[in-house]
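A.B. asks: Here is a sequence with its predicted model. Questions after.
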Amino acid sequence: MTRFVGGAVRDALLGNEVTEADVDIATRHAPEAVMDLLRQAGIRAVPTGIEHGTITAVLASGPIEITTLRRDVSTDGRRATVAFTDDWRADAARRDFTMNALYADPLTGAIFDYFGGVADLEARHVRFIGDPVQRIAEDHLRILRFFRFLARFGDRADPAGLDACTARAKDLMALSRERIRDELLKLLVARDAVRVVALMLDRGILLPVLPEIVAPDLLAHLAAREAEAGIAPHPIRRLSALLPRDAGLADQLGARLKLSNAERKRLVTAAAAPEGAAMPLAYRLGVDSAVDQLLLSERPIAEVIEIAGWQPPRLPLSGGALVARGLAKGPDVARALRAVEDRWIAEGFPDAARVNALADEIVAQALRAASKA
């Protein structure tokens, strides 16, 4: 009556780690029956998507989604109207790729494979279930998912699927930019992202929705430098590698993709060339943004390694300490504090004793200048 399905089964067969967050369960039980069974077992049940057959079981180890078997009644490329069924094959047939339509018995571990998913998984072959054009018509996001799965799991793309994605690329325009963003950012950090993004650009996949992305060369350069420095790929850094070095354009794209404020700021900052030594750069911009700029440039990898994981110190001086030295509150304090900070950075972040000496010197200069005015 109940089986594991999808990513957890796929990843287990690949020998990848499977966490509770990866586990999805399919069942012949109707949603109301699932709710009752969970309550009888003393497990909290939340009807997170009951109209689509999904109940969330809240376990101590984390939530797990349980979904009644479904078949599509109608689709419009963004959402589907479904009916419940007790037919495992019908449920599998509505899924996107053969490697995602694998089921496992929770007691015996037996695998149920209706469309050759195990063979495709072994061959690292990303293949749609049935007619690729129909699968894409049901959900346009499957175009991006096809390439994300190719970058994560695939060594080769199904030619029919690749041609269908190419022919239907304009369908992406019907999707929300949030859905496009989420898939794209996952794709950019996948195992084989450089090759797959180059394939997407060659096929014009992103042109209808992200025309600013035109060249994969800097992405390859970035990926090589990340590997050399031992730095994990980051989706915003990699997105920046696909854009012209234009802060205004980066900001516009970040707004259109509805990036968070922090992500949007990071994308804009990454568009600039690094200036000055690595540690002062990291202090001014933050370590993440400094690493982005350095990796996207031709600067020595040693500079990236120097600041990776570094915790910038805080200036051990306050404006109040300058007032106590005789400066009047206001712009004079701000200027003096900035001057002390500049000297502190230039000297390599010395200790509090040196900072106090710098403060004494700069305050004295400011008071002498004020007395002559």
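C.D. replies: Arrived safely, thanks for sending.
A.B. asks: Going by C-alpha atoms from here, please, whenever you check contacts or count neighbours.
C.D. replies: OK.
A.B. asks: From Ala278, how far off is Leu188?
C.D. replies: 26 Å (CA to CA, to the nearest Å).
A.B. asks: Counting neighbours, go ahead and name the busier of the two.
C.D. replies: Using other CA atoms under 10 Å as the criterion, Leu188 and Ala278 rank with Leu188 on top: 24 against 21.
A.B. asks: Now do the SS call for the most centrally placed residue in the chain.
C.D. replies: By CA atoms, centre = their mean, the mean C-alpha position of the chain lies nearest to Leu185, the distance being 4.1 Å. Three-state call for Leu185 (DSSP: H, G, I helix; E, B strand; the rest coil): helix.
A.B. asks: Not counting its neighbours along the chain, what's nearest it?
C.D. replies: Nearest non-adjacent residue to Leu185, counting by CA to CA, 6 or more residues apart in numbering: Pro235, 5.1 Å away.
A.B. asks: Same question for His234.
C.D. replies: Distance criterion CA to CA, 6+ apart; nearest residue to His234, sequence neighbours excluded, is Val189 at 6.4 Å.
A.B. asks: correct me, but the one you found touches Ile231?
C.D. replies: No. Counting by CA atoms under 8 Å, Val189 does not reach Ile231; the two are 12.0 Å apart.
A.B. asks: put this beside the first:
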Amino acid sequence: MVRIDAAAWRKRRGIARLLDALGAAEGLTRYVGGAVRDELLELPGSDLDLATRLRPDEVVARLEATGIKAVPTGIAHGTVTAVSDGRPVEITSLRRDVATDGRRATIAFTDDWAEDAARRDFTINALSADPVSGEVFDYYGGLDDLAARRVRFIGAPLERIAEDHLRILRLFRFHARFGAGEPDPEALAACTARANDLMALSRERIADELLKLLGLPDPAPTVAIMLDRAILAPVLPEISSARQAGLEALIAAEAEAGLEPDPLRRFAALLPADPVIAEKVAARLKLSNKARKRLACAVARDSSGSPHALAYRVGRDCAVDRLLLGGRTVEAKDIAGWAIPKLPLGGGVLIARGLAEGPVVARTLQAIERRWVDGGFPAGDALEQLVADELARAGAAS
């Protein structure tokens, strides 16, 4: 029998109080999902989630009676967030799907653990554990799949994809994180056949899954499979197999520079070197304005000249992106920890030193800034000489 260390889990902040309130000792509540999976894989723990036979109104009543804050984050779908000793924990009543349309489900409550597990996407995500004994319950072969590092749909893959089209992308993300070798053949065939279903999803959901995938330590082999199978073609035709080598080179450059994986930078590696296209893709995926600007800046890929001057002109994040995309790993690492200086004077200083007010002030300040940046950001006497030179030149010109 497989078990988790129930005693250790109970010692986590706020958990014992919460389990007692929800009748864990009577078998009413269990740990579920990613936390159980990751514990068995000896990975850093996921957020702790609970499932319960109690209905949402019963959950709220029990929590409030114990003085635990209950937040109805998704109560229509059976989910209540408990805040126990400052720790948020999602609690979901056991459910079964009544109807689905590929984006959302109509649910009914149940008290059957296996029925609730059946509505989850992959066998490795359908594990649950008793909070008292630590016994792990596995209704669909998730333990064997964990041992084999295999990501497999519960039931018929085509049916599971029809219930929620996002499961196509989740299959590849979970394979990149937990899988070994090639994806499950039946799952891969179903995702390939139903790739067009992604068009029915909101672009925000697609962006979220894609960036989660790209943020994993090494998603390149999985991305290669996705491109070979044209999984992304219906929603992101701009990404082609021709850019796969760029992604692989970037991942290697990040590792060499000792920098953390960056999903937005990796996304840039997959796009053509065209800021206009990047802007359109970012707008389609409804990325934030900050992310749109960075993506468009990164895909330009121009990292010529001094890396410090580049960082000053385009910003540190974009400079690191361009340097890594250009294979300049040592300089990228240097720039990543560099505090960009600020030109220590403004137009008022120039006027105080005798420059006439008007357009000449802005032109002179720009000339000083260009020389200051190109000269490596000099200070002291060197900066004073630069300013004096430009003031003299501006005075002569006027």
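C.D. replies: All right, it came through fine. Just so it is clear, the structure is predicted and the values come from calculations on it, not from any experiment.
A.B. asks: related to what we said a few turns ago, tell me the residue in the second structure aligned with the residue nearest to Leu185 of the first structure.
C.D. replies: Following TM-score structural alignment, the counterpart assigned to Pro235 of the first structure within the second structure is Pro263.
A.B. asks: Give me the number of neighbouring residues for its match.
C.D. replies: Using other CA under 10 Å: Pro263 of the second structure sits among 16 other residues.
A.B. asks: Please apply the same query to Leu54 of the second structure.
C.D. replies: 22.
A.B. asks: how about it, what's its match in the first structure?
C.D. replies: Match for Leu54 of the second structure (TM-score structural alignment): His29.
A.B. asks: doesn't its match fall inside a helix?
C.D. replies: No. Per three-state DSSP, His29 of the first structure lies outside any helix segment and is coil.
A.B. asks: For Thr110 of the second structure, the count of nearby residues, please.
C.D. replies: With other CA under 10 Å as criterion, Thr110 of the second structure counts 17.
A.B. asks: sorry, back to before: the match of Leu54 of the second structure: what's its closest spatial neighbour, skipping adjacent residues?
C.D. replies: Thr68 (6.1 Å).
A.B. asks: counterpart of the one you found in the second structure?
C.D. replies: Using TM-score structural alignment, Thr68 of the first structure lines up with Ser93 in the second structure.
A.B. asks: again with Val340 of the first structure
C.D. replies: Using TM-score structural alignment, Val340 of the first structure pairs with Ile368 in the second structure.
A.B. asks: how much space between its match and Arg313 of the second structure?
C.D. replies: Looking at Ile368 of the second structure against Arg313 of the second structure, where the rule is CA to CA, the gap reads 14 Å.
A.B. asks: Just after the strand or helix carrying Val136 of the second structure, pick out the following helix or strand.
C.D. replies: Using DSSP states H and E, Val136 of the second structure falls within strand 136-137. The helix or strand immediately downstream of strand 136-137 of the second structure is helix 142-148, counting by DSSP H and E.
A.B. asks: against the first structure, where does that next one fall?
C.D. replies: Aligned using TM-score structural alignment, helix 142-148 of the second structure spans residues 117-123 in the first structure.
A.B. asks: what packs against the helix ranked longest in the second structure?
C.D. replies: Longest helix in the second structure, counting residues (DSSP state H): helix 380-397. Under the contact criterion of 3 or more CA pairs under 8 Å, 6 or more residues apart in numbering; DSSP states H and E, helix 380-397 of the second structure touches helix 359-374.
A.B. asks: on average, how far is the helix it packs on from the matching bit in the first structure?
C.D. replies: For helix 359-374 of the second structure, the mean deviation from the first structure after alignment is 1.5 Å (mean CA distance after the TM-score superposition for the first structure).
A.B. asks: list the buried ones in that helix?
C.D. replies: Under the neighbour-count criterion of 16 or more other CA atoms under 10 Å, helix 359-374 of the second structure has 360-361, 364-365, 367-369, 371-373 buried.
A.B. asks: which among those residues gets closest to Ile277 of the second structure?
C.D. replies: Closest approach between the buried residues of helix 359-374 of the second structure and Ile277 of the second structure, by CA to CA: Val373, at 30.2 Å.
A.B. asks: Read off where stretch 159-167 of the first structure ends up in the second structure.
C.D. replies: So stretch 159-167 of the first structure is aligned with residues 185-193, judged by TM-score structural alignment.
A.B. asks: count of neighbours near Ser74 of the first structure?
C.D. replies: What Ser74 of the first structure shows, counting by other CA under 10 Å, is a neighbour count of 12.
A.B. asks: scratch that, Ala241 of the first structure
C.D. replies: 26.
A.B. asks: That one and Val18 of the first structure: what is the separation?
C.D. replies: From Ala241 of the first structure to Val18 of the first structure the distance is 31 Å (CA to CA).
A.B. asks: ditto for Pro211 of the first structure
C.D. replies: Pro211 of the first structure is 36 Å from Val18 of the first structure, by CA to CA.
A.B. asks: For Gly116 of the first structure, give me its contacts.
C.D. replies: Gly116 of the first structure makes contacts with 98-99, as judged by CA atoms under 8 Å, 6 or more residues apart in numbering.
A.B. asks: can you map out the helices along the stretch 51-200 of the first structure?
C.D. replies: Here the stretch 51-200 of the first structure has its helices, by DSSP state H, counting those that start in this stretch, at 88-93, 117-122, 132-138, 142-153, 159-167, 177-188, 193-203.
A.B. asks: picking that back up, tell me which of Val189 and Ile231 of the first structure has more neighbours.
C.D. replies: Using other CA under 10 Å as the criterion, Val189 of the first structure and Ile231 rank with Val189 on top: 22 against 15.
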